[in-house]
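**Student:** curious how this folds, go ahead:
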Amino acid sequence: MKKLFVLNNKFISKNIKYMKKNIIIKIYVLRRKNIYSDFRNALWSYTKYEILNNPVEVNGENLICEDLSSKLRMHKSFKKFCYMLSKNIKSVCKPLGGIQISEENCEFLNYWLYDALIKIKFLNDETNILESPLIEYISELWNASNCNNNCVFKKYSSSTKDLNILKELYDYSKNYSFIESNQQFHKDVQCQNQYCSYIKKVNNVYELAKSACDPKNDKAYCQILGTIPGDKIPQVFLDGYQCSNEEMNEDHIKDDKIFTNPLLASAFEDPDYTSDGQHTVDSLPQPIGDQRQNSSEGSSSNSPVKVGLSLTGISFFPLLLIYKVTLNAYLHK
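**Tutor:** Purely as a prediction, here's the structure:
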């Protein structure tokens, strides 16, 4: 009986090890399939922009967006973007449940807005974005939301090129702590291609900004550049990750791969109106008077409640860390 008991224990132990090995393999394979999702959820700025990129149903109930789009009749779908922006402004400025307004969320909203306007080509190669007539229409929408007391629409007297640099450095200033944390994991589960490609991209921007800010220091992005500690600059992480040339490829971090709902120009190719009365941004009429914004934003599956709560800082990053640590422990047993 004792011998049988020992043999049975050995059999069970062997099977447990076999099952454990299979589970590890399956988890690893699954993780490889979701590698872009892991990377997106791990970087703070990507988590925020993923939420802001959520589309909203254009249902004809947002009065100011309907009025703006009918008068502007832009060459691309301004109405669709207006509904998205209106939803995001309300979510950031009026969070539910008595949660305090987040200054960081307001900053991310402003950067998301300008980045979207450039990507959709509502803003082109302007030398001074502030001179674009479109900015006044954005102000009309922002003012209609009664948001300025909680989150101010920032107006930059910068070129589109400088604004892209500003956003890239701001995002990195929010991301480098997560990049540092990711280094503690085994190289096989570090999303090496994505991290190395991202760090290399930021490093190019960082070096460009550094040369522009020395000695003039008159650019909008110079202040953010100065907040990045010397031991957290992109080159330090490129060396720490030991990134190879093959791993540093911007194709790994394109928006259409990283984001599940990418905000791309192709998503706004269909015009709001099919008539000949469409105008480009340069031929916009004068801004309309102040109008009250309708509270209904459509019945999108991504409701303002969900977006509002998500924007307060709830993200998948802590869960991702737990998952990675568990997997890392398994792989080293």
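
**Student:** C-alpha only now, for contacts and for neighbours.
**Tutor:** Fine.

**Student:** all strands in the chain, in order from the N-terminus.
**Tutor:** Per DSSP state E, the chain carries no strands over any range.

**Student:** can you pull out the helices in it?
**Tutor:** 2-33, 35-42, 44-52, 63-72, 78-93, 103-119, 134-144, 160-182, 192-212, 222-225, 234-241, 255-258, 304-311, 317-331 (DSSP state H).

**Student:** skipping its backbone neighbours, what lies nearest Pro234 in space?
**Tutor:** Spatially, and ignoring its direct neighbours in sequence, Pro234 is nearest to Asn203 (5.1 Å; Cα to Cα, 6 or more residues apart in numbering).

**Student:** wait, isn't the one you found in contact with Phe237?
**Tutor:** No - applying Cα atoms under 8 Å, one finds Asn203 not in contact with Phe237, separated by 9.6 Å.

**Student:** thinking again about what came up before, may I see the helices of the chain organised as CSV, with mean neighbour count added?
**Tutor:** Output for the helices of the chain, formatted as CSV (neighbours: other Cα atoms under 10 Å):
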stretch, mean neighbour count
helix 2-33, 12
helix 35-42, 21
helix 44-52, 21
helix 63-72, 19
helix 78-93, 23
helix 103-119, 19
helix 134-144, 19
helix 160-182, 18
helix 192-212, 19
helix 222-225, 17
helix 234-241, 17
helix 255-258, 15
helix 304-311, 19
helix 317-331, 15
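
**Student:** give the contact list for Asp171.
**Tutor:** Contacts for Asp171 (Cα atoms under 8 Å, 6 or more residues apart in numbering) come out as Ser45.

**Student:** separation between it and Pro318?
**Tutor:** For Asp171, the distance to Pro318 equals 19 Å [Cα to Cα, to the nearest Å].

**Student:** repeat for Ile224
**Tutor:** 26 Å.

**Student:** ditto for Ser177
**Tutor:** Counting by Cα to Cα - Ser177 and Pro318 are separated by 13 Å.

**Student:** same deal with Cys222?
**Tutor:** 32 Å.

**Student:** ok, Lys167 next?
**Tutor:** Using Cα to Cα, we find Lys167 at a distance of 25 Å from Pro318.

**Student:** next one: Gln223
**Tutor:** Applying Cα to Cα, the value for Gln223 to Pro318 is 30 Å.

**Student:** here is a second sequence; please produce its structure as well for comparison:
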Amino acid sequence: MTRKLKNWLVVAFLLLVVLLLFWFKASQPRVLVIQSYDTDYMWTRDVDTGLRRVLDGNLHYKIQWHYMNAKRHPDADFKRRAGMLAAREIERFRPDLVIAIDDDAQKYALKEYIKDPKVSLVFAGINGSVIPYGYHLTKNVTGIFERKPLNSLRSMLSEIRDRSGNPLGKRIVHIGDKSASVMEDSKEIEAADWSPFRLAASKHAGTFDEWKRAVAAASAGGDLILISNYQNVLRQDGREGFVPPAELIEWTEANSRVPVIGMGGFMMEDGGMLAIGASGFEQGDVIARMTSAILDKGVPAKDIPQVMPRQYLVYMRQAVMDKRGLKLPDIYEAFSRASNNYH
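**Tutor:** Okay, the predicted model is just below:
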């Protein structure tokens, strides 16, 4: 074989490799992940982790991530702009499937695509119904809802009451901010069966002063404060700027005369005593597996049932529990340690 022929064969081989790589890239299923919030929020990071545990093994996917950062910007104008940017990303990336997490992504980014037969939609973190987003009328949507684990929370409260030397009273006061997600969660909290406890009040605070008054009232007229979310509490009425979450929880723990328990792991990250919340890891894992079923097995989204969450996580800060004189069975500590949520 002549040198010239060898050179031509090498060139031909390299060209073939380039063409195969180009074909591989061009034929990769495209997945766009739209997060309503940003990675400074623990819930968002947990959902991302659940997604990556499954999707990182699918190297034949081309995945793009987009964050709307709506949690710390709750005004409607910002959300509309963030939704427009997310929609532009859909137009630019041209995904085969969009994963949309939490309600803002559904409301502000996906309304033009809910009946597009070329795009499958997989949702997570919807607090209420799919009806406001039109998903009940489409065939290209599936996903997992988000619900507070209220029955598990009630069981945990009963364990605290039975085991602690200074047992809890029966009066629960729920406090949250005035965000759309909290208002939706409040419907569920207020309709729940809390027996043998009872929900004495459900309060919503838009400013720090309102929050302080709610905590003071709960300390006077309740036996336990139950916090849903507090990311959108303004420093002062009519002025921009939210109270940093860690500062708000520090103040609450220092000034509440009754125990304070959260309904999300972010409260533990901000210095809280105890929390039980829906698992972001489960949300990410479930929607990742739905994505694989649609893209790898050709299962239509309409044939994959929309599901309710089944898992929750426990978060404990032992020093604060000891200070409050509260005890739980060892299984709670073991669970929180196993999930790296014991402090």
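
**Student:** need the TM-score from the superposition.
**Tutor:** Remark: TM-score between the superposed chains equals 0.29 [TM-score structural alignment, normalised by the length of the first structure]; 164 aligned residues with a Cα RMSD of 6.7 Å.

**Student:** report how many residues lie close to Lys187 of the second structure.
**Tutor:** 12 (other Cα atoms under 10 Å).

**Student:** the host helix or strand of it packs against which elements?
**Tutor:** In the assignment (DSSP states H and E), Lys187 of the second structure maps to helix 180-191. Identification of packing neighbours for helix 180-191 of the second structure by 3 or more Cα pairs under 8 Å, 6 or more residues apart in numbering; DSSP states H and E yields strand 198-204.

**Student:** name the helices or strands packed onto the strand it packs on?
**Tutor:** If you count contacts as 3+ Cα pairs under 8 Å, 6+ apart, strand 198-204 of the second structure packs onto strand 171-176, helix 180-191.

**Student:** figure out which of those is closest to Lys25 of the second structure.
**Tutor:** Nearest to Lys25 of the second structure, of all these, is helix 180-191, at 38.7 Å by Cα to Cα.

**Student:** what's the angle from that closest one to strand 171-176?
**Tutor:** Angle, helix 180-191 of the second structure to strand 171-176, by axes from the mean of the first three to the mean of the last three Cα atoms, to 10 degrees: 160 degrees.

**Student:** which stretches in the second structure count as strands?
**Tutor:** Using DSSP E, strands in the second structure cover 30-35, 62-67, 97-101, 120-126, 141-145, 171-176, 198-204, 224-227, 260-262, 274-278, 312-316.

**Student:** can I get the ones you listed in a markdown table including distance to Thr49 of the second structure and mean neighbour count?
**Tutor:** Below are the strands of the second structure laid out as a markdown table (distance: least, Cα to Cα, whole Å; neighbours: other Cα atoms under 10 Å):
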| stretch | distance to Thr49 of the second structure | mean neighbour count |
| --- | --- | --- |
| strand 30-35 | 13 | 24 |
| strand 62-67 | 13 | 16 |
| strand 97-101 | 13 | 26 |
| strand 120-126 | 14 | 25 |
| strand 141-145 | 16 | 24 |
| strand 171-176 | 27 | 23 |
| strand 198-204 | 31 | 18 |
| strand 224-227 | 25 | 23 |
| strand 260-262 | 22 | 23 |
| strand 274-278 | 14 | 24 |
| strand 312-316 | 15 | 25 |
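
**Student:** the ones you listed: which one's closest to Phe24 of the second structure?
**Tutor:** Phe24 of the second structure sits nearest to strand 62-67 of all these, at 10.4 Å, using Cα to Cα.

**Student:** which other helices and strands contact that closest one?
**Tutor:** Checked by 3+ Cα pairs under 8 Å, 6+ apart, strand 62-67 of the second structure has strand 30-35 packed alongside it.

**Student:** give me that answer again for 10 Å
**Tutor:** Judged by 3 or more Cα pairs under 10 Å, 6 or more residues apart in numbering; DSSP states H and E, strand 62-67 of the second structure is in contact with helix 3-27, strand 30-35, helix 42-55, helix 76-93, strand 97-101.

**Student:** okay, those in a markdown table with distance to Arg154 of the second structure next?
**Tutor:** A markdown table is the format used below for those (distance: least, Cα to Cα, whole Å):
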| stretch | distance to Arg154 of the second structure |
| --- | --- |
| helix 3-27 | 50 |
| strand 30-35 | 30 |
| helix 42-55 | 22 |
| helix 76-93 | 34 |
| strand 97-101 | 27 |
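
**Student:** and those: which comes nearest Leu224 of the second structure?
**Tutor:** Across those, closest to Leu224 of the second structure is helix 42-55 (Cα to Cα), at 24.2 Å.

**Student:** so which bits of that closest one are buried?
**Tutor:** Buried residues in helix 42-55 of the second structure, defined by neighbour count with 16 or more other Cα atoms under 10 Å: 42-52, 54-55.

**Student:** in a markdown table, list the helices and strands packed on strand 198-204 of the second structure along with distance to Ala246 of the second structure.
**Tutor:** As requested, those are exported to a markdown table (distance: least, Cα to Cα, whole Å):
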| stretch | distance to Ala246 of the second structure |
| --- | --- |
| strand 171-176 | 15 |
| helix 180-191 | 18 |
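
**Student:** among the ones you listed, which comes closest to Met84 of the second structure?
**Tutor:** helix 180-191 (19.4 Å).

**Student:** what angle do that closest one and strand 198-204 make?
**Tutor:** Inter-element angle recorded for helix 180-191 of the second structure and strand 198-204: 160 degrees (by the same axes, to 10 degrees).
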